[in-house]
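Colleague: no sequence on this one, just coordinates:
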């Protein structure tokens, strides 16, 4: 009787110990190129070899995740729009090495000058953290800030619900300008010294079919480019700009100087994001649970790789020589 009770207590103690221990996952090679895929629906991260184009492994996490950020070649930070905790993982060992809490969920996260810049829409703030998770500054911006775009010494905060973009000087952490935007903007790209493109979803039945062009000097809208439906992501590639429209499942190549459409190709179902590595483009299909690999020179599909459910974010790790 005493032996059984002692054994039961030992088992319970062990279960408590492992439940409180950091998580471990399959480790990744140190120097190989990676495409890191955040699967938001099933709370997992898939790792694709960046040059061999094969799925290496998938980590099934025990917490929500909507994006990742590399602090260096080996340390990966995860964040979530619905979870107020950030987790740091060592890629080579697969070990969770640190976690820290913030006041609410995080929609976007950038590493600039050894500081973390994150959007918190519940508080209408941009929050600046040290790499240890200490709050360095808070900047009030527009309503429901979600997405970030960095250019030179400025950080552009796309306020999702109030059709504005808050421009922050990275030296002073002050909002210096407010630019006009569109309903539920998701991405922007500064095309030249004076013009920016803005894309997004639109609101309700009034979906966005155009890229909005904004004059940065005059701080006003100056035109539109037709790119249906819902142009949500941009990527500059040589003299062209790639535009991903997730409502029509299409990828467009637009000449950066003439604004002429040079190509339109179909892609994965409900694509939200894309990223380039070497001569290939990786497109995440939220509804297809796959990543499509596209040859950047020909815009032809080379392969589709099945990942977790709801791939929403891509992070690139280049090869280390």
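Modeller: Everything's here; your move. What you see is a predicted model, and the numbers here were worked out from it, not measured in a lab. Numbers count the residues shown, from 1 in each chain.
Colleague: drop to CA atoms for contacts and neighbour counts, all remaining ones
Modeller: Fine.
Colleague: residue boundaries of the strands in the stretch 201-321 of the chain?
Modeller: For the stretch 201-321 of the chain, the strands defined by DSSP state E, counting those that start in this stretch occupy 202-203, 206-207, 210-215, 220-226, 231-237, 240-245, 250-255, 261-266, 271-277, 280-285, 290-295, 300-306, 311-317.
Colleague: Comparison target, given below:
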């Protein structure tokens, strides 16, 4: 009888353990940033003082994600995974797993409709999900949809292995216009004052891209180029200046509203991502495993902070955002 009871309890404990998710350090601070690190499949949390406050490590290989507007729920996806995970940062645990399609290459949260859109390279489509993880719509795009941004009811999608950018009416869930763009484009930013779309890229073949391509949102035509060598791949803005990260040259460029370069700085090794945070601009060095805190308006180096291995995405959580 005792043996049976022991076996029953042992099996019950094993089942509970198998069905439960791992727990992580809970993040209780109001303002912080976190990096998704690809080479060791982790998150690194850093507060406003530049202190490394926690690390989360995963068994799954996540390659991107979306921080929900509540600043607490974080969706992480992996290009080779058929599921996306929803975590609570303040509770330090996984809340849910969504069934998604393998091949996810980009993600964006749509505030007006409270949807998450996932770009998928395998079926060349955008998949729309409500906040409960139910798939609600699918929109076909070009080859390898990846970079996403939203503006005034329109969703703009760079098709990385194609020569078109798709403009999608979010109410109709339909492609309504296509922009002619260079192959291997990546990185998108809307410049609302001039009604412009800025596009970066790696370049194609032996020719690295050295310029930001600027398009009119009204006409869809290319209007000018901004020289920011080499391989401009991401953008940030603080309301006064625009910042461009060029990972081929490890350079950060600061531009005014006339698109004039007012400052530049070499940082790290192989930077891919850039985000404003408090009074600083944060850049991640993928190969140097560091964050670089740069002063807004000057690009003066304030401090460097170590992260996990291969910081590829920066998420920012601020109370006033």
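Modeller: Right, received. Where do you want to start? Note that the structure is predicted; figures quoted are calculated from it, not measured.
Colleague: still on that earlier bit, what's the closest of the strands of the stretch 201-321 of structure 1 to residue 9 of structure 1?
Modeller: Ranking the strands of the stretch 201-321 of structure 1 by their distance to residue 9 of structure 1 (criterion: CA to CA) puts strand 311-317 first, at 41.9 Å.
Colleague: ok, and what's touching the closest one?
Modeller: With contact meaning CA atoms under 8 Å, 6 or more residues apart in numbering, strand 311-317 of structure 1 is reached by 33-41, 66-70, 73, 272-277, 284-286, 289-291.
Colleague: give me that answer again for 6 Å
Modeller: In this structure, residues lying in contact with strand 311-317 of structure 1 by CA atoms under 6 Å, 6 or more residues apart in numbering are 33-39, 67, 284, 286.
Colleague: out of these, who has the most neighbours?
Modeller: Neighbour counts for these were taken using other CA atoms under 10 Å; the highest belongs to residue 284, which has 31 neighbours.
Colleague: and the gap between it and residue 21 of structure 1?
Modeller: According to CA to CA, to the nearest Å, residue 284 of structure 1 and residue 21 of structure 1 sit 32 Å apart.
Colleague: before we move on, what about residue 283 of structure 1?
Modeller: Residue 283 of structure 1 sits 35 Å away from residue 21 of structure 1 when distances are taken as CA to CA.
Colleague: Neighbour count for these two, which is higher?
Modeller: Just comparing residue 283 of structure 1 and residue 21: by other CA under 10 Å the higher neighbour count belongs to residue 283, 27 against 10.
Colleague: What distance do you get for that one to residue 28 of structure 1?
Modeller: 22 Å.
Colleague: that older thread, among the contacts of strand 311-317 of structure 1, which lie within strands?
Modeller: For the contacts of strand 311-317 of structure 1, membership in strands holds for 34-39, 67, 284, with DSSP state E as the criterion.
Colleague: now those in JSON lines, with distance to residue 197 of structure 1?
Modeller: Written out in JSON lines, the entries for these read as follows (distance: CA to CA, whole Å):
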{"residue": "34", "distance to residue 197 of structure 1": "29"}
{"residue": "35", "distance to residue 197 of structure 1": "26"}
{"residue": "36", "distance to residue 197 of structure 1": "26"}
{"residue": "37", "distance to residue 197 of structure 1": "26"}
{"residue": "38", "distance to residue 197 of structure 1": "26"}
{"residue": "39", "distance to residue 197 of structure 1": "27"}
{"residue": "67", "distance to residue 197 of structure 1": "23"}
{"residue": "284", "distance to residue 197 of structure 1": "22"}
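Colleague: Nearest to residue 225 of structure 1, out of these: which one, please.
Modeller: Residue 225 of structure 1 lies nearest to residue 284 out of those, by CA to CA, at 23.6 Å.
Colleague: contacting residues for the closest one?
Modeller: With contacts defined as CA under 6 Å, 6+ apart, residue 284 of structure 1 is in contact with 271, 273, 291, 311.
Colleague: Swap in 8 Å and give it another go.
Modeller: Shown in contact with residue 284 of structure 1 (CA under 8 Å, 6+ apart): 37, 268, 271-274, 290-292, 311-314.
Colleague: rewinding a little: turn the strands of the stretch 201-321 of structure 1 into a markdown table, columns for distance to residue 193 of structure 1.
Modeller: Converted to a markdown table, these look like this (distance: least, CA to CA, whole Å):
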| stretch | distance to residue 193 of structure 1 |
| --- | --- |
| strand 202-203 | 26 |
| strand 206-207 | 29 |
| strand 210-215 | 9 |
| strand 220-226 | 15 |
| strand 231-237 | 14 |
| strand 240-245 | 16 |
| strand 250-255 | 16 |
| strand 261-266 | 22 |
| strand 271-277 | 23 |
| strand 280-285 | 26 |
| strand 290-295 | 29 |
| strand 300-306 | 32 |
| strand 311-317 | 27 |
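Colleague: quick one: which of those strands is nearest residue 126 of structure 1?
Modeller: Ranking these by their distance to residue 126 of structure 1 (criterion: CA to CA) puts strand 311-317 first, at 20.1 Å.
Colleague: The closest one vs structure 2, average distance?
Modeller: Compared with structure 2 after fitting, strand 311-317 of structure 1 deviates on average by 0.7 Å (mean CA distance after the TM-score superposition for structure 1).
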